[in-house]
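Chemist: show me how the following folds:
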Amino acid sequence: MTDTTGRGASRRPSIYDVARLAGVSHMTVSRVLNDHPNIRPSTRERVLKAIADTNYTPSSIARALATQRAMRIGVIVDSPVQYGPNSTLRALESAARDAGYAISAFSITDGDGQRLDAGVVELVTEGVDALCVIAPRASSLDLLGGLNLSLPLLVVKSEPHPGMHTVGVDQHEGAMLAVDHLIEIGHRSIVHLAGPQDWYDARVRQRGWRDALTAAGLDLSEPVVGDWTSDFGYAFARDVDASAGTAIFAANDQMALGVIHGLSERGLRVPQDISVVGFDDLPDARHFLPPLTTVRQDFAALGALAVRSLVAAIDGADAEQHEMIPPTLKVRASTAALAS
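Modeler: Model prediction:
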């Protein structure tokens, strides 16, 4: 490492070292690091050369001092043990790190919704620059609506919400992809194992199932409401009337796993007797027996979109009121054409 101060090579170079070498202020270095448009090309080139010569790596502390920001985003995550919220939080952490921000997270579990207020107070007290709420359940978002915040706020939700900036994966499109796939391979009676109805994603996936069947002119059965667990899927499959449908669309992969288990114990083969589709594309979904056809949510893209929107709001730029990531269908061996 180049020593620009004469005090030995053990100290990490600072933004002030870069500024001295480039002959500019530390605020100019900060603007270059943040890709500010109002920097002369010759100045930008000089600063970039000084960064390379000093082997300077911007730290969140240095950026915070230079920009008068905490360089920290507060995240309130509801039901963090569930796959979707947990994956969204991890994606946010990765995307925030790439953008030079840290994440402070506050978790809310079932029956703990009243702590949302406490979470907001705790994160704001830490001095975060913006808040992101991963709010899969209606009960949590209802509490958030009564808060008066002066910080930029973003909600991770698959559909627009009045008065809030939102981003999400298109759950309705994902459900349509799953059901349309079953229809295309000949299935006309498709049972839906839905998620808990307090969850926005469960409601939207159910509506996507309904809309796909309606668009195809097919009959609707009453969906069965589950609890996201493989145990519920197993119990459902053990009891379901085998003649009720030729295919099952489960609202998540965990319930789909239980469905496959329960059907196999009854001597029903997947997909020869009944096709099964899930939602999420868990890392293990391709190793189910049989490998599961499912809808994949791109959480990395979702995290990047959320952080990009938050940083734009922190910078005072206008942001889209609602943005969505498209899902994809992963066709595997748990679905097959209906035997004639």
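
Chemist: for the rest of this, base every contact and every neighbour count on C-alpha atoms.
Modeler: Noted.

Chemist: after the strand or helix carrying A52, heading C-terminal, what element do we hit next?
Modeler: According to DSSP states H and E, A52 maps onto helix 41-54. Elements were assigned by DSSP H and E; along the chain past helix 41-54, the next helix or strand is helix 60-67.

Chemist: any buried residues in that following helix, and which?
Modeler: Neighbour counts over helix 60-67 (16 or more other CA atoms under 10 Å) mark 60, 62-64, 66 as buried.

Chemist: can you map out the helices along the stretch 151-300 of the chain?
Modeler: Counting by DSSP state H, counting those that start in this stretch, residue ranges of the helices within the stretch 151-300 of the chain are 171-184, 200-215, 230-239, 253-265, 299-314.

Chemist: quick one more, to check against the first:
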Amino acid sequence: MGRAGTMRASVRDVAARAGVSTQTVSRVINDSPNLRPETRARVEAAIAELGYRVNNAARSLGTSTTRTVGVVASDATLWGPGAGIAALDAAARAAGRWLATTYADAADPASVTDAAQRLLAQGVDALIVVAPHTATLPALRQVAGDTRLAALHTGEGAARQRAGAALAVDHLVTLGHRRIARLAGPADWLEATARDEGVDGALDAAGIRPAAIWHGDWSAAAGASIAREVAVAVRGADGPTAVAAANDQMALGLIAGLVAEGLRVPEDVSVTGFDDNADAAFYTPALTTVRVDTAGEAQRVVAEALGLPARGDVAEPVLIARASSAAPPD
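Modeler: Below you'll find the model as predicted:
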């Protein structure tokens, strides 16, 4: 049971009960190996008696770490960034850390800098950026100073993004498609760039030029908004027989819009996505997409940010074939 009244026990209360310094309590909390067993037992008994709950301020006493990782993120209403933040949280907790997340307009370096400075003021041990833009990383590197910095889906992660996008094209080519269009994400997102490169590289390897290129903002609304233009192209001479969308949400909106325009998916045009979000199998039709190991990527990035050994390999992307893709119409 904790202290009487409404006040919670503090690290000083624990130190007083155990007859040690607050630094010694912090060393117990941080599982320091250089403690006498009887001292550790006395502190642990005081923690139990007082019902003390560990907080980051207590952990940082006598150490150079708050055991907190700062995350600068953009729009968490999108599935990709939201899933990335959730995976980072799990990876950080597995490493004995916590996330402090703040949101910024990642296309605005001033907004990113302000968000990073707020996290750095809290003494975070490292910074991770989710869904970086072309202007984001330079701004963060400038403000981070000596604080370690990492980004989700860059470096090795970007290579897997390219490989995953190529899988979607290879799948369509195997089905017999030669007129494949691309529905790309925002041009200033590094993930969108990596996926564009994957699509274009696979098309080039197959001796195919993109039948058309459209751009969206990752949202289902963006996919729906260009559906009429896509439908006109599909109905035209030598129009695309397939569209490789850069994420599942845009693919969802595109499919809904194409159906509203009187086209059938996949009988008239095939559509593929990217991410394999939690709803992809329940679209109408179920969406052919690319599954990436977001959890593994998050573990890799957290380890990189903290200077820790990697906790295992990141799985390679996998093509999940479903009902939204088929052979091209005769």
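
Chemist: which of the helices of the stretch 151-300 of the first structure sits most buried?
Modeler: Among these, helix 253-265 has the highest mean neighbour count (mean count of other CA atoms under 10 Å), at a mean of 24.

Chemist: residues in the second structure matched by it, start to end?
Modeler: Counting by TM-score structural alignment, helix 253-265 of the first structure falls onto residues 248-260 of the second structure.

Chemist: roughly how far is that stretch from the heart of the chain?
Modeler: On the basis of CA atoms, centre = their mean, to the nearest Å, stretch 248-260 of the second structure sits 23 Å off its chain's mean C-alpha point.

Chemist: how about stretch 210-224 of the first structure?
Modeler: Distance of stretch 210-224 of the first structure from its chain centroid, counting by CA atoms, centre = their mean, is 28 Å.

Chemist: again, but for stretch 7-20 of the first structure
Modeler: Computed by CA atoms, centre = their mean, the chain-centroid distance of stretch 7-20 of the first structure equals 38 Å.

Chemist: give the buried residues for it.
Modeler: When burial is assessed from 16+ other CA under 10 Å, stretch 7-20 of the first structure yields the following buried residues: 13-19.

Chemist: now do the end-to-end distance for that stretch.
Modeler: Stretch 7-20 of the first structure has an end-to-end distance of 15 Å (CA to CA, to the nearest Å).

Chemist: quick check: closest non-adjacent residue to the residue most central in space within the first structure.
Modeler: By CA atoms, centre = their mean, the first structure has its centre lying nearest to T88, at 3.3 Å. Leaving out its chain neighbours, the residue that sits closest to T88 of the first structure by CA to CA, 6 or more residues apart in numbering is F299, at 5.7 Å.

Chemist: residues touching I190 of the first structure, list them.
Modeler: By CA atoms under 8 Å, 6 or more residues apart in numbering, I190 of the first structure lies in contact with 179, 182, 245-249.

Chemist: now restrict the residues you listed to buried residues only.
Modeler: Using 16+ other CA under 10 Å, the buried members of those are 179, 182, 245-249.

Chemist: my read is that A70 of the first structure contacts D129, right?
Modeler: Yes. Using CA atoms under 8 Å, A70 of the first structure makes contact with D129 at a distance of 6.2 Å.

Chemist: tell me which of these two has more neighbours.
Modeler: Comparing A70 of the first structure with D129 by neighbour count (other CA atoms under 10 Å), the higher total belongs to D129, at 21 against 18.

Chemist: contact partners for the more buried one?
Modeler: Counting by CA under 8 Å, 6+ apart, D129 of the first structure touches 69-74, 151-152, 314.

Chemist: how close does the alignment partner in the second structure of it sit to A192 of the second structure?
Modeler: Under the alignment (TM-score structural alignment), D129 of the first structure pairs with D125 of the second structure. Counting by CA to CA, the gap from D125 of the second structure to A192 of the second structure is 29 Å.

Chemist: got it, and I208 of the second structure?
Modeler: Distance from I208 of the second structure to A192 of the second structure, by CA to CA: 20 Å.

Chemist: list the buried residues for the helix holding A52 of the first structure?
Modeler: For helix 41-54 of the first structure, the buried set under the neighbour-count rule, 16+ other CA under 10 Å, comprises 43-44, 46-48, 50-51, 54.

Chemist: now do the same contact list for the residue nearest to the centre of the first structure.
Modeler: Contacts of T88 of the first structure by CA under 8 Å, 6+ apart are 134, 299-300, 302-303.
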